[in-house]
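**Q** Turn this into a model:
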Amino acid sequence: MHLLRPPETLHDTPGSRLSHGGLLDTPAGLFTVLALEHRPVPPLAGSALPWLVYLTLPGNSHGTLALPAIRNDPEYGVEFVICRFGPVPDRGGLMLVIRHAFLPRQVGLSLDAPAVPSAQAVLLAEPALVGAAGSGDVRVWHSGVLRVGGLLHTHLEATAERPGLLAGPDWDVSPNRPPGTPRPVEVRAEPVGSYRGGTGQTGEQHSGVDALLTVPESDLRLSWTCHPLGITGTSVIPAS
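**A** The predicted model follows:
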């Protein structure tokens, strides 16, 4: 796990603000979370993805497309967009390009440019490898704890080196699990009242969950757990 760039604010107007939550080199490859602060939160656009996020070289018509997962919270006016790019061995000269109908123009960030840390999007806990199993065949990691406005976001994922390692009911993130069976990857918070919910995703080589929490008034203890592997990591987030 390596934080390539700290969180940065890429677009800021009276109507909306767009930040990324840190560009990470993870076991799943290049990863980031976008956070759009907007009131009202843009509605999901049915079957059409409202976001287009990709990596490209300037002047190149080809790019590495992210397949974003979206988690929004209308009450707090923040939409989180989880972006996975996969392995990108050569990042020299690349630009991160972001398009959305609520942005007045496309947003571009050169990965070679000096980073300008954001005052609005802040990592309260650093991204980390939680643990590994099978000589590193499956690695469990989290994206850190990102604060945007009154919300916290974290992503927890088990990433496999090859397809088939995460097959079977133990790795099922769907609601169809047997009663009382936890998700394979789970984020817990104490006190529990700060937890606003989570969504799971799965694929041939990953099983993950995104969790949203409110900024705590007292110290918040977070735990990231992978139940099939018996691996847990913890962090204490100080009160705001």
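**Q** alpha carbons only for contacts and neighbour counts from here, please
**A** Fine.
**Q** Just give the number of residues close to the residue lying closest to Gly208 once chain neighbours are set aside.
**A** Excluding its sequence neighbours, the residue lying closest to Gly208 (CA to CA, 6 or more residues apart in numbering) is Glu157, at 4.0 Å. Using other CA atoms under 10 Å, the number of residues around Glu157 comes to 30.
**Q** what sits up against the helix or strand Glu157 falls within?
**A** Element membership of Glu157, judged by DSSP states H and E, is strand 151-160. With contact meaning CA atoms under 8 Å, 6 or more residues apart in numbering, strand 151-160 is reached by 27-28, 76, 137-147, 166, 185-187, 205-215, 224, 226.
**Q** The most far-flung residue of the chain relative to its centre and Gly149: what is the separation?
**A** Distance from the centre of the chain peaks at Gly59, with 28.3 Å (CA atoms, centre = their mean). Distance, Gly59 to Gly149, using CA to CA, to the nearest Å: 35 Å.
**Q** my guess is Arg17 is in a helix, correct?
**A** No. Counting by DSSP: H, G, I helix; E, B strand; the rest coil, Arg17 falls outside a helix, being strand.
**Q** Neighbours of Gly164, how many?
**A** 11.
**Q** Please list all residues in contact with Pro228.
**A** Asp170, Trp171, Pro184.
**Q** The first one - that's part of a strand, no?
**A** No. Assessed with three-state DSSP, Asp170 is helix; it does not lie in a strand.
**Q** now the other sequence, so there's something to compare against:
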Amino acid sequence: MHPTGPTLPLLRPPETLLDTPGTRLSHGGVLDTPAGLLTVLALEHRPVPPQGGAVSPWLVYLTMPGRPYGTLALPRLLDDQEYGVQLVICQFGQVAERRGLVLVMHHAFLPRSVGLFLDAAVTPSPAADLLAEPALLEPSRDGGAGERAGGAPEGVRVWHSGVLRVGGLLYTRLEATADRPGLLVGPAWDPSPRRPADSPPPLEVRTEPPGGHRHFARSWGEEHSAVDAVLLAERAPLRLDWTCHPLGMSNTRALGAG
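**A** Sure, this is the predicted structure:
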């Protein structure tokens, strides 16, 4: 087993932003990752609102009061109709100035737009819980391809977003972030079904005992490779493994019952 690596800055812990009859909106923490600011919104409602086709119905952005523009996220959606949860993965990239920023969320399904000042006082969420903090992965003891002499991969940082529990579900993101284009090309980084049958996907999220997986979503480019995983929260105690096969990196976290 490989322990969790160095933690990543958590700018805000999970909070519940809107709680009305039948609808609850929480965020799973605002994280400062190698890819920039990241947050995951959790909309709890039955039934889960439709995605709205190829264009996301969510508008999520960072701005300052009175500013005519903002930093827009491009949300990715993971729906679970059975559990009544829609997860909205929002990446903003690198944001240099954060003082006075407000996070704004809008969806036609919400009774109103929701805003959160990033430097406001924190109100812990009764509904969303971060069971494991976001962390960088470290090389496995036996090393791996792509590893430089000091034990760290050259130009690539691999990290996970922690483990968010909301309702009966767990969410985590595992990403390899490159400092420049071209570092994550080649067959070893290909997450598609075109890879050889005996080749594992570049990034894996596994559980022990196995099973309990609800949804996976993968993305890949010259500067990133990522997998978003939704798991059942009811299978506890549970061990979660994050693995980056091309770089021989792995972390493990044991989650207790409850």
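**Q** Can you calculate the TM-score here?
**A** Once superposed, the chains reach a TM-score of 0.96 (TM-score structural alignment, normalised by the length of structure 1), with 240 aligned residues with a CA RMSD of 1.3 Å.
**Q** if we can go back for a sec, buried ones among the contacts of Pro228 of structure 1?
**A** Taking 16 or more other CA atoms under 10 Å as the criterion, what is buried in these is Trp171, Pro184.
**Q** Looking at structure 2, which of the contacts of Pro228 of structure 1 hold up?
**A** Contacts conserved in structure 2 for these, counting by both residues aligned by TM-score structural alignment, their matches' CA atoms under 8 Å: Asp170, Trp171, Pro184.
**Q** Now which residue in structure 2 aligns to the first one?
**A** Translated: Asp170 of structure 1. Alignment note (TM-score structural alignment): Asp170 of structure 1 maps to Ala188 of structure 2.
**Q** Hmm, Pro202 and its match touching each other?
**A** Yes. In this structure Ala188 of structure 2 lies within contact range of Pro202 using CA atoms under 8 Å: 6.3 Å.
**Q** one step back: now for the residue nearest to Gly208 of structure 1: what does it line up with in structure 2?
**A** Checking TM-score structural alignment: Glu157 of structure 1 goes with Glu175.
**Q** repeat for Gly230 of structure 1
**A** Superposed on structure 2 with TM-score structural alignment, Gly230 of structure 1 falls opposite Gly248.
**Q** Quick one: residues contacting the residue nearest to Leu41 of structure 2 when sequence neighbours are not counted.
**A** Among residues not flanking Leu41 of structure 2 along the chain, His27 sits closest, at 4.4 Å (CA to CA, 6+ apart). By CA under 8 Å, 6+ apart, the contact list for His27 of structure 2 reads Pro14, Glu15, Thr16, Leu17, Thr39, Val40, Leu41, Ala42, Ala128.
**Q** Of the residues you listed, which is the nearest to Phe216 of structure 2?
**A** For those, the minimum distance to Phe216 of structure 2 (CA to CA) is 15.2 Å, reached by Val40.
**Q** what helix or strand is the closest one on?
**A** Counting by DSSP H and E, Val40 of structure 2 is found in strand 36-44.
**Q** Can you tell me which helices and strands that strand packs against?
**A** Applying 3 or more CA pairs under 8 Å, 6 or more residues apart in numbering; DSSP states H and E, we find strand 36-44 of structure 2 packed against strand 23-33, strand 85-93.
**Q** distance of Ser250 of structure 2 from Val156 of structure 2?
**A** On the measure of CA to CA, Ser250 of structure 2 and Val156 of structure 2 end up 14 Å apart.
**Q** so the match of Gly230 of structure 1 makes contact with Arg148?
**A** No. Look at Gly248 of structure 2 against Arg148 with CA under 8 Å: they stay out of range, at 11.6 Å.
**Q** which residues does Pro75 of structure 2 contact?
**A** Ser56, Trp58, Leu59, Val60, Val88, Ile89, Cys90, Gln91.
**Q** which residues in the stretch 51-200 of structure 2 form helices?
**A** Along the stretch 51-200 of structure 2, no segments are classed as helices by DSSP state H, counting those that start in this stretch.
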